[in-house]
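Peer 1: Kindly generate the corresponding structure for this input.
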Amino acid sequence: MLSESYKALDQLCLPHGLYIASPAKEYRYVWIRDCVYMSLPYVDKPSNRYEKTYYRLLDLFREYEWKIDILCRHRPRSEWEYIHARYTHDNVREIHDQSWGHIQHDMVGAFLYGIGLGLKRGRPMLRDEKDVEMIQKLVNYLANVEYWHDTDNGMWEEWREVHSSSVGACVAGLKAVAGVVHVPQELIERGLTTVLRLFPRESNDKFVDLAQLSLIYPYRLFTGLLGETIVSNVEKRLLRERGVIRYEGDSYYSTLEQQYGRACSRDFYLGSEAEWTFGLPWLALCHQELGHWDKAEHYIKRTEKVMTAPGILPELYYGGTAKANPNTPLGWSCAMYILAKEAGLGATPSAQRKPGLRIKA
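Peer 2: Got it, this is the predicted structure:
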């Protein structure tokens, strides 16, 4: 199953080093966030696969440096002014003929985190001083948009709120590159204050959200009892038979969406939400972080049961059904399975950790 999951990632990797989210027509795009998650299985592999992804992302930011420079001088006034989240797969250009929720601070935080993680593992992430300069400008960008209270579209690219998952990603990213460029400590502390103020909520509008698992893995911001609380809330409110719903009342690919659209209230969609497969290996990864290896193994096995073929995971299943949506395989899902499976295979009793009450500042 591992080898087939790696083959799926190989097929989604483009010559320039970035990934399309899925071979399905509507997902043949490059998302910055997806590229970060899909690159994680390669961070410890003996190849240049990991840094190659980030070199192309750095080139992307270089190509739009003129835009980042403007954003470092004043806050964006319109949505299109923000750094875009999604690009064409061939020449990696912004897409202007479709409306999209591009205000996604977490993707910038994710990119910075990925750079810092690679450097921590001894990988040659920065090619020259220009790359360092671009990292500094992205830090300045987060400071200028005031990420700690600027509403964004979040991981699911929907309505604007202050999301703990977005703010937490920025905190993790800023911490990760603090030894490479200048990151004022106050910039990190403001984000931490927001995350703790919202805890255990994802936002003022949502009590719990699948995206909050990112605060435990990969960002390792919440550990111990704080992480336990997030995982428990996800399991109690969002866990389903074939995956994890993103949040209660999610209409995207709901069994009621095609009949009624997405204009109805969220309460209308309760019980019909789509079940996202990467939620299962994500829970496994979080339980590994919290030292619950038996629970992690349980979720790895559940992940393998919902594969459409060995190593192949769809984006989601329609709520309460065995019908997968067309976005198969989803690279993000395959990457999460690889990470959880390999961590489980390498686990030993001495590697197990006991939970405590901590937030990593």
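Peer 1: switch to C-alpha atoms for all contacts and neighbour counts from now on
Peer 2: Fine.
Peer 1: Tell me who's in contact with residue 54.
Peer 2: If you count contacts by Cα atoms under 8 Å, 6 or more residues apart in numbering, residue 54 has them with 115, 125.
Peer 1: State the distance from it to residue 285.
Peer 2: 23 Å (Cα to Cα, to the nearest Å).
Peer 1: go on, residue 174?
Peer 2: Separation of residue 174 from residue 285 (Cα to Cα): 22 Å.
Peer 1: Also this sequence, please, to line up against the first:
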Amino acid sequence: MLNDDYLPTWFMLDGNNCDEEWPNFQLDGYGEWLWALSQHLKLAENDNDIAKYKKSIDVATEYLCCFWNYPCFNCWQEDGEKIHTSTLAAIYGGLNSINEYLNDSYIESTLKDIKQYVLDNCIEDNRLKKCTDLNSTDANLLWAATPFKLFKVNDLIIKNTVNIIEKELVHEGGVHRYPEDTYYGGGEWTILSAWLGLYYCEINEVEKAGKMLRWIESKANINGELAEQVLDNVNDDYYINKWESLWGEVASPLLWSHAMYLILLNSINKLSLLSVNNTIK
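Peer 2: The predicted model follows:
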């Protein structure tokens, strides 16, 4: 099928579709949007009326319930012929979160199907693998616990997955995407360091989360700007020049990197304050 056979993945700032030739069949974004909307509805004081979003919700939920087990591009816009565990986690998280408001039996049935599919096809040696047919790891597997809750953060499957991520992808505090990554050499990504830090917050490992935070802060430039990835420790430095010749230097500043830093900082501050209050009591 062609790009036009699916709902668009890329949009311009004004809301119009993006006409550039990017991979289009990518489902994780629709799951992420449903999850984000549900969080907005929980947190917003003056905007908790789900009815105004019903048309968009109906389109997104029907789309995901129909296509969740189709091969598509992952969050890195790669491997469009594979079924990705992180994509399934994002779809599950979005459908599960929004269904707290909808209580839809079809969505509930789909959630059970997704969970069982992951258990049957996305686990090797009692830990999550990158794709159904690729026994490798990827830092985006953190999504399965944080924030999409496909598994609980203390589930043995998640613990084993994080152990592999720590062993194969973490260097001092910086987190690589996956072992074979050569995009700009395959450096350490700011957002993934923050994401691992958020997982540590979820299991009350504040010191480990703080280490990730300090690593991110140490990689900001003189203006306090954070890049997409840091090239101090790459998988293959040959590819740095290759990608720079195609697209220029690594994107910086990157909004996503700054957002994830602030989310991690806020999470650590909340845990630290809770610890102080418990000590006082």
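Peer 1: Report how many residues lie close to residue 227 of the first structure.
Peer 2: Around residue 227 of the first structure there are 27 other residues, counting by other Cα atoms under 10 Å.
Peer 1: That one is in contact with residue 290, isn't it?
Peer 2: Yes - using Cα atoms under 8 Å, residue 227 of the first structure is in contact with residue 290, at 7.3 Å.
Peer 1: Residue 240 of the first structure maps to what in the second structure?
Peer 2: Under the alignment (TM-score structural alignment), residue 240 of the first structure pairs with residue 171 of the second structure.
Peer 1: List the residues that contact its match.
Peer 2: Residue 171 of the second structure touches residue 233, counting by Cα under 8 Å, 6+ apart.
Peer 1: Which residue, other than its chain neighbours, is closest to residue 296 of the first structure?
Peer 2: Nearest non-adjacent residue to residue 296 of the first structure, counting by Cα to Cα, 6 or more residues apart in numbering: residue 284, 3.9 Å away.
Peer 1: Compute the distance between whatever residue of the second structure lines up with the one you found and residue 208 of the second structure, please.
Peer 2: In the second structure, the residue paired with residue 284 of the first structure is residue 197, using TM-score structural alignment. Using Cα to Cα, residue 197 of the second structure is found at 7 Å from residue 208 of the second structure.
Peer 1: The residue lying farthest from the centre of the first structure and residue 158 of the first structure, how far apart?
Peer 2: Farthest-out residue of the first structure from its mean C-alpha position, per Cα atoms, centre = their mean: residue 259, at 29.8 Å. Noted for residue 259 of the first structure: a distance of 20 Å to residue 158 of the first structure, by Cα to Cα.
Peer 1: and if you look at residue 219 of the first structure?
Peer 2: 22 Å.
Peer 1: just to revisit the earlier point, settle it for me: which of residue 197 and residue 208 of the second structure has more neighbours?
Peer 2: The neighbour comparison of residue 197 of the second structure against residue 208 (other Cα under 10 Å) goes to residue 197, with 28 against 16.
Peer 1: Please determine how far that one is located from residue 178 of the second structure.
Peer 2: Taking Cα to Cα, one finds residue 197 of the second structure at 17 Å from residue 178 of the second structure.
Peer 1: same check, this time on residue 144 of the second structure
Peer 2: Separation of residue 144 of the second structure from residue 178 of the second structure (Cα to Cα): 16 Å.
Peer 1: Neighbour count: the two, which is higher?
Peer 2: Set side by side, residue 144 of the second structure and residue 178 show more neighbours around residue 144, with 25 against 21, by other Cα under 10 Å.
Peer 1: Map that one across to the first structure for me.
Peer 2: Residue pairing (TM-score structural alignment): residue 144 of the second structure is matched to residue 215 of the first structure.
Peer 1: check contacts around that match.
Peer 2: Going by Cα under 8 Å, 6+ apart, residue 215 of the first structure touches 165, 168-169, 221-222, 227.
Peer 1: and the residues you listed as TSV, adding secondary structure and distance to residue 58 of the first structure?
Peer 2: Compiled in TSV, the contacts of residue 215 of the first structure are given as follows (DSSP: H, G, I helix; E, B strand; the rest coil; distance: Cα to Cα, whole Å):
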residue	secondary structure	distance to residue 58 of the first structure
165	helix	23
168	helix	22
169	helix	18
221	coil	25
222	strand	28
227	helix	32
